[in-house]
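*Asks:* Pasting the sequence and the predicted model now:
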Amino acid sequence: MTSLRVAAAQIRTGVDPVANLATATDAVRRTAAAGAELVALPEATLAAFGTDLRAVAEPLDGPFATGLRKVAAELGIVVVAGLFEPASDGRVHNTLLATGPDVEASYRKIHLYDAFGSRESDLVAPGKELVTLEVRGVTVGLATCYDLRFADQFTALGRAGAHLVVVPASWGAGPGKEEQWDLLTQARASDAQSWLLACDQAWTPPAGTDPLGIGRSALIDPIGHACARLGSEPELLLGTIDTDLPGTIRARVPIL
């Protein structure tokens, strides 16, 4: 069996990127100390929704991304975290940065949260490209929050050979939203026939229609079983994935 030690750092971020970087760096250090080789941080780790996203957006060589690169390189761990970068049309991109030893990739959120009264597309320009990367010989796909409602994206990542899909999120609270999160994280792992590591913001009181967090970060196996799931408060999830399992499942149930 080949394996990869993974973690989800379920943190709560605010409006200050400097403070958020300190919180993120501390969480990365704690997961690395526990043996993690890859750690996911939430969507909007740079700054929570409800912040002036245009004002805080930074390029991928800005201080926030540089800070994440520094701690990832120092600890020899791959970090996946959500930030906002300026877009050419005056909006921003909702971007995941993946960085660490021999890893440097970014994914711009494709499906924007224009739902439940929220209008992410007013401030955020959509991405267009699916992204996979290699971590210690393991193919990792990237997706963000509302992407979970679009099964075809996860099927495509499975067809691209992803052993693991990492999904940072800032999943807004509301009636039925916890049940929807649990259902969709498990269903999308089954659609991709891959492991799925979902890292949400810790529970944060709703701020109007801005999505914030409910927690419930999870590690799901390729048949949709939740191997671990956190509660609502800031906490670390740690697990080891069998990277041979997706291939075994795909051979037995060849839906891709």
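*Replies:* Happy to help now that I have it.
*Asks:* all contacts plus neighbour counts: C-alpha atoms, from now on.
*Replies:* Will do.
*Asks:* Surely residue 141 touches residue 131?
*Replies:* Yes: here residue 141 lies in contact with residue 131, judged by Cα atoms under 8 Å, at a distance of 6.0 Å.
*Asks:* These two: which is more packed in?
*Replies:* Legend: neighbour count by other Cα atoms under 10 Å for residue 141 and residue 131, higher for residue 141 (26 against 15).
*Asks:* Which residues does the helix or strand that contains the more buried one contact?
*Replies:* If you go by DSSP states H and E, residue 141 is part of strand 138-142. For strand 138-142, the surrounding residues in contact (Cα atoms under 8 Å, 6 or more residues apart in numbering) are 96, 107, 130-134, 157, 161-167, 243.
*Asks:* out of those, which are buried?
*Replies:* Buried subset of the contacts of strand 138-142 (neighbour count, 16 or more other Cα atoms under 10 Å): 96, 107, 130, 132-133, 157, 161-167, 243.
*Asks:* Now secondary structure and distance to residue 13 too, for these, in JSON lines please.
*Replies:* Shown next, in JSON lines, are those (DSSP: H, G, I helix; E, B strand; the rest coil; distance: Cα to Cα, whole Å):
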{"residue": "96", "secondary structure": "strand", "distance to residue 13": "15"}
{"residue": "107", "secondary structure": "strand", "distance to residue 13": "20"}
{"residue": "130", "secondary structure": "coil", "distance to residue 13": "26"}
{"residue": "132", "secondary structure": "strand", "distance to residue 13": "26"}
{"residue": "133", "secondary structure": "strand", "distance to residue 13": "26"}
{"residue": "157", "secondary structure": "helix", "distance to residue 13": "28"}
{"residue": "161", "secondary structure": "coil", "distance to residue 13": "32"}
{"residue": "162", "secondary structure": "coil", "distance to residue 13": "29"}
{"residue": "163", "secondary structure": "coil", "distance to residue 13": "29"}
{"residue": "164", "secondary structure": "strand", "distance to residue 13": "25"}
{"residue": "165", "secondary structure": "strand", "distance to residue 13": "23"}
{"residue": "166", "secondary structure": "strand", "distance to residue 13": "19"}
{"residue": "167", "secondary structure": "strand", "distance to residue 13": "17"}
{"residue": "243", "secondary structure": "coil", "distance to residue 13": "31"}
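*Asks:* The structure to be compared is supplied as follows:
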Amino acid sequence: MAESSGINSFGHHGVMKIAVVQAASSYDKPANRELVAKLVADAARQRPDLVVLPEAIMFDFSTEAGLVAEAAEALDGEFVATLRKSAVEHGVAIVAGMFERSPDQHRPYNTLLAVGADGSLLGAYRKIHLYDAFGYKESDQLMSGDVAPVVVPVGGLKFGLMTCYDLRFPELSRALVDAGADVLVVPAAWVRGPLKEHHWTTLLTARAVENTCYVAAAAQNGKKYCGLSQVIDPQGVTVASAGEADGPAFAELSADRLADVRQTNPSLKNRRYTVSPRS
């Protein structure tokens, strides 16, 4: 865990600023890259340390066979180059979702990429739990990643990466916290539907409370997806929310708040079960 008091590398008195950005992607990759550059630039006006963009902001999901595979790129492709350029230009770290080429040319990875403010690659998380539910089968088009937690440092905090449907599996969030995550970052394209918005907000809050950590969720909106991007603190309090509108929501993450909650509610220390994810 980050320092609980004093001035550290991510701001005065253990506070850093985060932006969760809500927007909808399309099937036009160049237009999506322009959108990403604009979204980061707009959020950067408030000088956050980290900007979180939604899942699949590089290219929207499609029911048309092969379209997502054709759109997939390598980690040295144009989309990642856009992230690197925006990060350096505005001095912010970025997390964003893309489709990454895999060993299976017909099924790419659903990948979250984390880029540092200097343009360096901090980490890549390939979605573990594919959305084979609610009448959809993501595994028809995408390949799942290795079952391993991915945690990246930004400033003085550590951010655990998970994607959309991963939210329904509490063992992943616990594995990320056990690997040192202070914040769970959840880019998503959470499909609208009966009770889906209720599930989204309930599960985000549960992941924060049960792990006594921050949760930062950036979701796609529009006709297909529910939006409701938000930041939740370790006591389950929503400290920032985007509702259904486009644009960023800002929150401050406090190392003091994290330490105080974990002292008041030491549920992580009081555990009797410690279960490692299956390999």
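*Replies:* Great, that's in hand. Predicted, not measured: the structure shown is a model, and the values here were computed from it.
*Asks:* All the helices of the first structure, residue numbers only.
*Replies:* Secondary structure of the first structure, counting by DSSP state H: helices at 17-33, 53-56, 63-75, 151-159, 177-192, 245-252.
*Asks:* Looking at these, which is nearest to residue 235 of the first structure?
*Replies:* Proximity to residue 235 of the first structure, assessed across the helices of the first structure by Cα to Cα, is greatest for helix 17-33 (9.0 Å).
*Asks:* hang on, isn't residue 87 of the first structure packed against residue 93?
*Replies:* Yes: the criterion here is Cα under 8 Å, and residue 87 of the first structure meets it with residue 93 at 5.7 Å.
*Asks:* gap between residue 84 of the first structure and residue 42 of the first structure?
*Replies:* 12 Å (Cα to Cα, to the nearest Å).
*Asks:* The two: which has the busier surroundings?
*Replies:* Neighbour comparison, residue 84 of the first structure and residue 42: the larger count goes to residue 42, with 34 against 27 (by other Cα under 10 Å).
*Asks:* Which residue in the second structure aligns with that one?
*Replies:* Aligned counterpart of residue 42 of the first structure in the second structure: residue 54 (TM-score structural alignment).
*Asks:* so that match sits right up against residue 35, yeah?
*Replies:* No: counting by Cα under 8 Å, residue 35 is not a contact partner of residue 54 of the second structure; they are 12.0 Å apart.
*Asks:* rewinding a little: can you convert the helices of the first structure into a markdown table and add a column each for distance to residue 115 of the first structure?
*Replies:* Listed next are the helices of the first structure as a markdown table, based on distance: least, Cα to Cα, whole Å:
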| stretch | distance to residue 115 of the first structure |
| --- | --- |
| helix 17-33 | 26 |
| helix 53-56 | 19 |
| helix 63-75 | 29 |
| helix 151-159 | 17 |
| helix 177-192 | 12 |
| helix 245-252 | 32 |
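*Asks:* Looking at the ones you listed, which is nearest to residue 219 of the first structure?
*Replies:* Nearest to residue 219 of the first structure, of all the helices of the first structure, is helix 177-192, at 8.8 Å by Cα to Cα.
*Asks:* Superpose on the second structure and give me the mean offset of that closest one.
*Replies:* For helix 177-192 of the first structure, the mean deviation from the second structure after alignment is 1.0 Å (mean Cα distance after the TM-score superposition for the first structure).
*Asks:* What residues in the second structure pair up with that helix?
*Replies:* On the second structure, the counterpart of helix 177-192 of the first structure by TM-score structural alignment is residues 196-211.
*Asks:* Check which residues of that stretch are buried.
*Replies:* For stretch 196-211 of the second structure, a neighbour-count test (16+ other Cα under 10 Å) marks 197, 200-201, 203-211 as buried.
*Asks:* Run the chain-centre distance for stretch 193-201 of the first structure.
*Replies:* Relative to its chain's centre, stretch 193-201 of the first structure lies at 7 Å (Cα atoms, centre = their mean, to the nearest Å).
*Asks:* Sorry, slip of the keys, the one I care about is stretch 3-19 of the first structure.
*Replies:* Distance of stretch 3-19 of the first structure from its chain centroid, counting by Cα atoms, centre = their mean, is 9 Å.
*Asks:* Just tell me the aligned range of it in the second structure.
*Replies:* Aligned using TM-score structural alignment, stretch 3-19 of the first structure spans residues 15-31 in the second structure.
*Asks:* ok, now stretch 227-243 of the first structure?
*Replies:* With TM-score structural alignment as the criterion, stretch 227-243 of the first structure aligns to 239-255.
*Asks:* Please report how far residue 30 of the second structure lies from residue 265 of the second structure.
*Replies:* Applying Cα to Cα to residue 30 of the second structure and residue 265 of the second structure gives a distance of 47 Å.
*Asks:* who has more neighbours, these two?
*Replies:* Comparing residue 30 of the second structure with residue 265 by other Cα under 10 Å, the one with more neighbours is residue 265, at 17 against 14.
*Asks:* What's the match for that one in the first structure?
*Replies:* Residue pairing (TM-score structural alignment): residue 265 of the second structure is matched to residue 253 of the first structure.
*Asks:* Residue 116 of the second structure now?
*Replies:* Superposed on the first structure with TM-score structural alignment, residue 116 of the second structure falls opposite residue 100.
*Asks:* Out of the helices of the first structure, which gets nearest to residue 227 of the first structure?
*Replies:* Ranking the helices of the first structure by proximity to residue 227 of the first structure (Cα to Cα) places helix 177-192 first, at 10.2 Å.
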